[in-house]
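Visitor: After the sequence you'll find the predicted model.
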Amino acid sequence: MSQSIIPRAAVRGRASGVMFLAFFGTLWAGIGIKGLNGWGYLWLLILSLLIGVVLLIGGIVLIIKSKRLSNEMGEGDSNRWKRKNMWFGINFGLEGVLIGVASAICRSTNHLDLFVPIIALIVGVHFYPLAHLFQVKIYYFSGSLLCLLSAITLFTLPVRVTWENNQIMVWWITVGFGSALILWGTCVTVWQVGNKLLNSAGNRVKEAEESFRF
């Protein structure tokens, strides 16, 4: 029986993306919940965790299903995936450094309110090289939405408002929940792409089996 030409690494790359997006989307939702200062805390927390867990399971299932795919790659393909993983690590590390620098600057200048929108901007920009690196076009869209969300929040919305003697962090709520929805939506799209790769691999295996019989 012939193996699928779709390498296991291709599907697992999508699965890893799903899990990263599920985790960080849930973290962003937590920022939005924190900005509400106790309003609807429990129900929103449960809902956010539920969404995150469901999406995380989706990524794990992709990894499990990918075990039936071939793990054999040509030397060129193997080197290419190693370079992709290396540049992913560099991109992720640079994102962490920029967030750390932004945090230090915001603290030293006593402008911590700017930190959350700036994080969204950094995360948005970091999607562009990932889109090119892994050839996932939705990352361009997601990165643009995050940058746009950050800009709109910074230039059009108040930092906080007072409602019934309760101070609500408008920037945290807008950027937190907005970023969560963007990342979760991207997560679902990447998951669908991973499933299409699996289905395509399955179809090719069936075609090979039928060809072998005749």
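Guide: Received the coordinates, thanks. Residues are numbered from 1 along each chain as shown.
Visitor: rest of the way, CA atoms for contacts and neighbours
Guide: Noted.
Visitor: List the buried residues in the helix or strand where Leu94 lies.
Guide: Per DSSP states H and E: Leu94 is located in helix 75-108. By 16 or more other C-alpha atoms under 10 Å, the buried positions in helix 75-108 come out as Trp81, Lys84, Phe88, Asn91, Glu95, Ile99, Ala102, Ser103, Cys106.
Visitor: Ok, stretch 44-63 next?
Guide: Leu45, Ser48, Leu49, Gly52, Val53, Leu55, Leu56, Gly58, Gly59, Ile60, Leu62, Ile63.
Visitor: so what's the closest residue to the fifth one other than its chain neighbours up against?
Guide: To tie it back to what came earlier, the one meant is Val53. With sequence-adjacent residues excluded and distances taken as C-alpha to C-alpha, 6 or more residues apart in numbering, Val53 is closest to Ala22, at 7.6 Å. By C-alpha atoms under 8 Å, 6 or more residues apart in numbering, the contact set of Ala22 is Gly52, Val53, Leu55, Leu56, Leu183, Trp184, Cys187.
Visitor: try this one next to it:
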Amino acid sequence: MTLADTPSPISRAESRGRATGAGVMAFFGLGWMACGVTDMPVTAGRVVFAAGAAVSITFAVLGARMGRGAADAPTTDTGPTAARKKKVGVRFALVVVAEWVAIFAIARVLVATDHAEAIPAFVAAVVGIHFFPLARLFGVRAYHWTGAALCASALAAAVLAPLTSTPALWTALPGFGSAAALYATCAHLLRPPG
């Protein structure tokens, strides 16, 4: 093994960021799993949800371990300054506020127009879109894939549910598709460097 083949360690800040991201993704992945099982038979839905809970707990525990291990990670001289952290925090808050305002507005319109069944798909699309500015903000290119996968699950529901006259697809496709995308992102964030 040459020096070029040796995986480069990730910085303390990056390790903490990955750990936090994995924890957040695990939490919301379980929420999307709950959406996905909504129209399943009760017993099957409970089994699938329990499996999702086990996956979420596993990713959360692995993220917590990574976060604790961040204390041993090397620091970098080029780490973010306090001003940079504040700027990132403000931009993150703006993205999240815009996301929640869009979700609220879209849900109100869908309910008012008797299309409440479409809310999960439109929420998945908005959540997917919010990953694109986060990819740039946090420097995590994989968030582009996360966003695209959530948008794809929303589009699949918007096309297939009306086309097949299967109302359960309004919850199943964005629910399971979004959960899978978030769990895949957890796995990516928690992978060893190199």
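Guide: Ah, there it is. This structure is a prediction, so every number in the text was calculated from the model and none was measured.
Visitor: just to revisit the earlier point, report the two of the buried residues of helix 75-108 of structure 1 separated the most.
Guide: Trp81 and Cys106 (37.2 Å; C-alpha to C-alpha).
Visitor: could you pull out the strands for structure 1?
Guide: Using DSSP state E, the strands found in structure 1 span residues 161-163, 166-168.
Visitor: Can you tell me which of those is most buried?
Guide: Stretch with highest mean neighbour count among those: strand 166-168 (a mean of 15; mean count of other C-alpha atoms under 10 Å).
Visitor: Packing partners of that one?
Guide: For strand 166-168 of structure 1, the packing partners by 3 or more C-alpha pairs under 8 Å, 6 or more residues apart in numbering; DSSP states H and E come out as strand 161-163.
Visitor: follow-up on the earlier one: so which of the buried residues of stretch 44-63 of structure 1 are in helices?
Guide: Cross-referencing the buried residues of stretch 44-63 of structure 1 against helices under DSSP state H gives Leu45, Ser48, Leu49, Gly52, Val53, Leu55, Leu56, Gly58, Gly59, Ile60, Leu62, Ile63.
Visitor: And the third one, how far from Trp163 of structure 1?
Guide: Read that as Leu49 of structure 1. 27 Å (C-alpha to C-alpha, to the nearest Å).
Visitor: what do you get for the first one?
Guide: The spacing between Leu45 of structure 1 and Trp163 of structure 1, counted by C-alpha to C-alpha, is 21 Å.
Visitor: Next: the fifth one.
Guide: Plainly put, Val53 of structure 1 is 32 Å away from Trp163 of structure 1 if you go by C-alpha to C-alpha.
Visitor: Over to the second one?
Guide: Between Ser48 of structure 1 and Trp163 of structure 1 the computed distance is 24 Å (C-alpha to C-alpha).
Visitor: tally of neighbours for the equivalent of Ala152 of structure 2 over in structure 1?
Guide: Under the alignment (TM-score structural alignment), Ala152 of structure 2 pairs with Leu148 of structure 1. The local packing of Leu148 of structure 1 (other C-alpha atoms under 10 Å) involves 15 other residues.
Visitor: Noted, bye for now.
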